[in-house]
Structures are given as structure tokens and as C-alpha cells.
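J.: Turn this into a structure:
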Amino acid sequence: MRSPSPKPVAIVADSSAAIPAEAAAQHGIITVPLAFLLDGNLYHDGELSQAEFYRRLHSAEHIPSTTAPAPGEFLDAFRRAAQGGAREVLCLTLSSHFSGTHSAAQHAARLASTELPGLHVHVLETGGLAMTHGFAVLAAARAVQAGARLKAAAQAAREVGERAELIGVLDTMRYLAKSGRVPWIIHWAASLLRIKPVLAARAGAVRSIARVRTAGRAIEKMVQYLEARAGPPHELHVAVLHAAAPNGAATLAARIRERFSPAELLISECGAAMALHTGPGFLGIAFYSATGLRQPAATQPSKTRLERDVHRLEESLPPLPAPQPQPALIVLSGLPGSGKSHLARALQARYPLALLESDRLRRALFKRRIYTETENARLFAAAHELAGRLLSRGIAALCDATNLREVHRRGLYQIAERKGARLVLVQVTAPEEVVRARLADRAAGVDSSNASEAGPEVYESMRAGVEPIQHEHLVVDTSGDISAAVEAILRELEQAPV
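T.: Next up, the predicted model:
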């Protein structure tokens, strides 16, 4: 008798993990926002724009403070997990030494045992701060995507949480002093001497390791610290953290990329609940080495589900083109309404390729589409696996999805590299008025050729999350005749190196 299919596992984490939104979506992570009090008003992470938050923080009359999410907010996250098909939930929180968040999650788990009797919830504190916590969460989510059950996913989170480190520099100690974390006399002395403290944290323990006077020296000190503790670059995972310091973060990320070429490099902006303590100008690095970490083995039933998903997606494709000696992987990146599908179809008419259009693949995989984090993770795991298999068979593939952040695009870069395929990356754009007109036509049913269900509200939510493409790429404006752009891409396909 065949063993039953494993129960899907959902990952829930609090927002202090500072995981970039697109990375959280890609890995199916459900995020519970921390809350904070600012001049008597209660807000949640992400509720205020960054500009508005820092404006209010600077002019605050009363000392701001953070507060743990209510148990009901974690319970809502557990409900979402159950609605998405999960039978088990691994809820990861920051250390109970820093917040009551862990206690709130435990309370919610007890409530869930009564309200959601078919759902098993396990709450675990990672012991980390910011992206040291975030990397533990990502490790668990990646283990689940590889087919691990809850116990193995929790072990992956523990192992990364124990070794992940954070180093950062505060532009000012004013906000730590306000929060009561350091005495005002230390803030006064540091301000008088124009000293910026460099802090390091591991497993919840924070210590001062240096004092610098300039941002340039701070970056140098952090890179030196990373170099001394990083291990092999191909095993190195790094996240650059910042609070209202995007230029400094970009500079630091460029230094790290040039010096280490790490396996993973993210840029993460601190949420409001963390920035209350760091203040604007904070810059830091979270990192860990994967050397020696055990890789959670996928259970056979989960492999079967991935195989089933990939098979279903391939069955939904039209007849595939003939294999080529050097197949290409074409990756489109652009907001809803930018014209990606229009360009993709034009390329398909001129070049032998398999068109992997995320909207049509989603329809093939899910009868009822709910666009949850879990659904997205399952879709893109299968779509990326299919792209890799097509390339292995010599069939060129075009990935038509938003691909707005490097964390999403990087997986496709790696597929092309592993398969020895030519990579052609295209950023698809159009003027905003053109995009809005297209979305309106789509909503009215005028454009029946487009399978996308994204409307103006999705466009607005995604627009703020666009990250510049770091890889060499083409830019195509689809508002006019795209014939010249198609010809340029075809030339690139012929010339692209393996």
C-alpha cells in the first residue's frame, strides 16, 4: 500500500527578520508585522511609507517603542496557512530576550490547536536579529521547498541561526539612547567626538568591536570583519542591511560582490520596528557560511508532487521546438502591463523556444487561484525546474514573469549557468499612462489574449518593489513598434556566449 502524501508545511515569521518582500514571496513565507508606538499612535511594519516614518520619527515628541504582535495576528497567519493547504506550520520568531513576540506566537499556537484542529503549529525562536533571524527563516523555507518535513526544516533554521552573524554601524546613538538601550551620556560623548560605534551580534549576544569616524571607514571595517570570518565564497550567504541609507547599502553590496562573489547577496531595508532603535543611517551585514551544513533530504512523496507539477506544466505547453546545440534561456522582467507577454509572443514567432508564461502556467497548475505565498512558491519551483529540464534537452526557454528583484532573477541565472545555456535578460517597460490603459482594458475584458489577472492594485503594490537589474541586459519599450527590439534580441541570441 502506498504511503500517504506528506502534509505541506508553511513557514510563518515575524517582520523583524527583515527578509526582502520578494524573497519572502518566492519562498512562501507568511510574515506577521511587528507593531510600534509613535507619539501615542499604534502602527505596524509597512503601514507607513519609509519617508513618512522617518519624518515622524525625527519629530516625535514622545519616546517611541515597539510592541509584539497580538496573538490574534499570528492566529490569522496560521489560518492563512491552513487555507493555503498546509497541515503543519513552523513559526519562527526573534529571541524572547528582545521581545514578547515569541510568547504571542506560542499563545496563538495554543488557540490554533482548538480552532484549527487539523493544523499542527510548532513555534521556534531562532535567536537572531534582523537578517540573522531572516537567514534562519529562509533556510527553513528552502528546506520545505526541497521537500523537508517540519522537523528537518526546524533543524535547518536552528543550524543557520546558530552560525549567522551581524555586524553594523550606527550613524547616531540618539535612537538607542531614546529607547533606553544605552545611557544618554554615551550618546552625548559619541556625538561630541563624532564616533560611530561598530556592533557585532551572534546568537542574540551584541558587543561593540570598533569605533570609526567616517562611513567609508565603517564599510572598510565591516568588509574586513567579513573577510576574517566568511569561509569559502561559494558557501557564503550575505545580506546588506540599511535604514534609509540606500546609497551606502549599494556601495557596500558592490564591495562585497567584487571581493567575495558570494553564493547569495541580498539588500534589505530595516522595517520601522527595527529602525526605531537604529535610527536612519544604519548600515550592516548579516552573513553565514553554509560549509558543513546538512542539506535536508526531500521526502519521496514531495519529490513526487514536484514531478507531478512539472509534468502538468509541460503538458500545458504547445508542441515543443526541436533541440538546439546551444539552447538559450531568455528571461523577461517587468511590471504587469509592461508588455512582457506581447514581446514574448513576438519572439516565439521568430525563434524556436518553449514559452513559460507564469500566468498561463498558474492556470494549468491551480484550478482555483488564490495567489498566496505558498501557491507562488509551488508555481515557481515547478516552472524553474521545467526550464532547467528543457535546457538539458537542448530546448530554448523563455521565462515570462515579473522577475522584479534580483533574488528572483538570480535563480534563473544559476539555472542557465548550471545547464551551460546562453542567458539573455530583457527589461520590459512602457510609459505609465500606457501601462494603466492596458490594465484597464484587461479589467474590462478588451484584451482577451492576455492570461494575467493582475489589475491596477497589483501594479501599484509591485511598483515599489522593483530592483535594478545587476546583470547585463537589454531594455525594451513596448509602447510602440517592437520590431526593432525583436531583431536586437534575436541578434543577442545568436551572439550570446555559453
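
J.: CA atoms for contacts and neighbours, from now on please.
T.: Will do.

J.: C-terminal to the helix ranked longest in the chain, what's the next element?
T.: The helix that spans the most residues within the chain, counting by DSSP state H, is helix 373-392. Counting by DSSP states H and E, the next helix or strand C-terminal to helix 373-392 is strand 397-400.

J.: In terms of secondary structure, what does that following strand contact?
T.: Applying 3 or more Cα pairs under 8 Å, 6 or more residues apart in numbering; DSSP states H and E, we find strand 397-400 packed against strand 328-333, helix 340-350, strand 354-357, helix 373-392.

J.: what's the most buried one of those?
T.: Across those, averaging neighbours per residue (mean count of other Cα atoms under 10 Å) puts strand 328-333 on top, at a mean of 26.

J.: To compare with the earlier structure, here is another sequence to fold:
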Amino acid sequence: MLVSKPMPVITLNRPTIIYLYGLPGSGKSFLARSLVEVISAAHVSADRLRGELFARPRYDTQEEAIINHLMSYIAGEFLRTGVSVVFDTNAARFSQRRQIRDLARKHKADHLLVWLQIDHETAYGRTQQRDRRTTDEKFAQVMTKNIFDNKVVGMQNPKEESYVVVSGKHSFTSQKSALLNKLYQMGLVGSGTVQTNITKPGLVNLVPNPSAGRVDMSRRGITIE
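T.: As a prediction, this is how the structure comes out:
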């Protein structure tokens, strides 16, 4: 299956598309899969879609265009019927995020950008430890240091855009608290939902993989909203 829609716990007040931004290895797919287990939303995954369509993915411009087009179509169909969507790909550039916002407006849906922040060393170390037997990692791109660096160079940090920042090092329980607080501010969940899901931050994977190189301590500051 290309999309999944588990039994929901929280229903948003209006159809919403939640999309992601962060380094390779920051935990975007883990967050997406975990999120659709607690809110009523469809999980539309670029990695899963690519793995189903291409026996040997090339990750080139043409292939990316096909994946983005299909993801937008699938997400649009869900939004059109009033179903929220977690758009599981790295919305790395201004133009890509603008297209997602346009898609939301077309279907009179809300939109929320989630920026997962993590230091480069930890992120790259995670890409080298992927377990292809797991759902999150099975279809992920094999990441050399050169590929990782090229992807980072091509990323455009959000500017003058509405987003919520979560730490890629925190547990999902902690990430969920930040996300629900933002959804409450947007009028998408009630105060009771937030209060019953508030938790203190829980740190995970604090020590980068030694093989990833020396940690630049100046880049370890994480902003939590």
C-alpha cells in the first residue's frame, strides 16, 4: 500500500496537511508514521511510493518530479474528502513548500510545517545505521557522505513562513506535545487534547555515532516550541 490510515485517536477540527523539513536522518519518517498513529490523518510517504514504483530508484530530477506529482495528487484527493494528511517527504526548498501551501488552499485546508532540528553529525550517523528491515528505513535512500552533504547544501531554511520546531533528538512523546500545542494555537484541537498529552521532553540518541566525526558543539542548540 502507498498510504496508510491507522485507527485515529485525535481528530483535527479541520482538514490539515502536515509537512516536514529537516536534515536526512533527522527523523522525519519516524515522526510521520508515529503521528498518524495518534491523529486521524493519511500517511503519504515519498520513500514508500518510490519503493513501490521503481525497482532501482535513481533519485534524479525526473524521478523526483514524478514522486512529487503523485504525492500531491494523492494528498489532494484526501483533502478533498475532508481527510487530513501527513506529507512525508523533505520539503527542502521554498518552491516545494509553496506548492504544498497552494494545495492546502485549493482544498480549503489548513497547513502546518514541522521543522525537525538536529546537529549534522548525529543526522549523518543515523543514515549510516539504518535498519532496512524496519518500515521507516526499508525504502530510504542509501546515504554516502557526499550525497548527504549535497542534500544539505540544497536545503533552504524556512524564512517568513509559519512553522513549529521540534527536536529530532527528542522522543515522539515530547515531539507530540509541541505539535499538539501548535495545533491548539491554530484552532485545530481543543485545550483538553493538549492537556492530556503534555509531557516533559525526553531525549533520545544524544550521543552521535563516533564514525560520523567530531561534533561541532556550536551547532547543538535546539529550539523547542
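
J.: picking that back up, out of the helices and strands packed on strand 397-400 of the first structure, which gets nearest to residue 160 of the first structure?
T.: helix 373-392 (21.2 Å; Cα to Cα).

J.: The closest one against the second structure, how far on average?
T.: Once superposed with the second structure, the aligned residues differ from helix 373-392 of the first structure by a mean of 0.9 Å; criterion: mean Cα distance after the TM-score superposition for the first structure.

J.: hmm, back to that, what about the helices and strands packed on strand 397-400 of the first structure, which gets the closest to residue 440 of the first structure?
T.: For residue 440 of the first structure, the closest of those is helix 340-350, at 16.3 Å, according to Cα to Cα.

J.: on that earlier part again, got a markdown table for the helices and strands packed on strand 397-400 of the first structure, with distance to residue 93 of the first structure too?
T.: Shown next, in a markdown table, are these (distance: least, Cα to Cα, whole Å):
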| stretch | distance to residue 93 of the first structure |
| --- | --- |
| strand 328-333 | 33 |
| helix 340-350 | 38 |
| strand 354-357 | 36 |
| helix 373-392 | 18 |
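
J.: Residue 474 of the first structure: which of these is closest?
T.: Across those, closest to residue 474 of the first structure is strand 328-333 (Cα to Cα), at 9.7 Å.

J.: quick one on the thing from earlier: how about the longest helix of the first structure, aligned to which bit of the second structure?
T.: Under TM-score structural alignment, helix 373-392 of the first structure corresponds to residues 61-80 of the second structure.

J.: for the matching stretch, the distance to its chain's centre please.
T.: Remark: stretch 61-80 of the second structure is offset 16 Å from the chain centroid, using Cα atoms, centre = their mean, to the nearest Å.

J.: swap in stretch 112-125 of the first structure?
T.: For stretch 112-125 of the first structure, the distance to the chain centre is 25 Å (Cα atoms, centre = their mean).

J.: end-to-end on it?
T.: 18 Å (Cα to Cα, to the nearest Å).

J.: in the second structure, what residues pair with it?
T.: Under the alignment (TM-score structural alignment), stretch 112-125 of the first structure falls on nothing in the second structure.

J.: Relative to residue 23 of the first structure, which of the helices and strands packed on strand 397-400 of the first structure is closest?
T.: Residue 23 of the first structure lies closest to helix 373-392 among those, at 10.1 Å (Cα to Cα).

J.: Against residue 433 of the first structure, how distant is residue 461 of the first structure?
T.: Applying Cα to Cα, one obtains 17 Å for the distance of residue 461 of the first structure from residue 433 of the first structure.

J.: Tell me how many other residues crowd the counterpart of residue 424 of the first structure in the second structure.
T.: Aligning on TM-score structural alignment places residue 424 of the first structure opposite residue 112 in the second structure. Per other Cα atoms under 10 Å, the neighbour tally for residue 112 of the second structure reads 22.

J.: Wait, residue 112 of the second structure touches residue 18, no?
T.: Yes - in this structure, residue 112 of the second structure is within contact of residue 18 by Cα atoms under 8 Å, at 4.8 Å.

J.: thinking again about what came up before, what helices or strands is the longest helix of the first structure leaning on?
T.: Counting contacts by 3+ Cα pairs under 8 Å, 6+ apart, helix 373-392 of the first structure is packed against helix 21-26, strand 29-32, helix 130-145, helix 300-316, helix 358-365, strand 397-400, helix 406-419.

J.: okay, the second one sits on what stretch of the second structure?
T.: Think strand 29-32 of the first structure. Under TM-score structural alignment, strand 29-32 of the first structure has no counterpart anywhere in the second structure.

J.: what sits up against that strand?
T.: 10-15, 24, 69, 73-74, 77, 81, 141, 373-374 (Cα atoms under 8 Å, 6 or more residues apart in numbering).

J.: starting at the chain centroid, how far to it?
T.: The answer for strand 29-32 of the first structure is 11 Å, by Cα atoms, centre = their mean.

J.: what do you get for the longest one?
T.: Taking Cα atoms, centre = their mean, one finds helix 300-316 of the first structure lying 24 Å from the centre of the chain it belongs to.

J.: Strands of the stretch 1-150 of the first structure, start to end?
T.: For the stretch 1-150 of the first structure, the strands defined by DSSP state E, counting those that start in this stretch occupy 9-14, 29-32, 35-38, 41-44, 65-67, 88-93, 120-125.

J.: Give me whichever of those strands is most buried.
T.: It is strand 9-14: most buried of those by mean count of other Cα under 10 Å, with a mean of 29.

J.: equivalent range in the second structure for that one?
T.: Across the second structure, nothing matches strand 9-14 of the first structure (TM-score structural alignment).

J.: Repeat that for stretch 44-64 of the first structure.
T.: Under TM-score structural alignment, the alignment places stretch 44-64 of the first structure onto no residue of the second structure.

J.: would you say residue 207 of the first structure is within a strand?
T.: Yes - under DSSP: H, G, I helix; E, B strand; the rest coil, residue 207 of the first structure sits within a strand.

J.: Please say which position in the first structure residue 167 of the second structure maps to.
T.: So, by TM-score structural alignment, residue 167 of the second structure is matched to residue 477.
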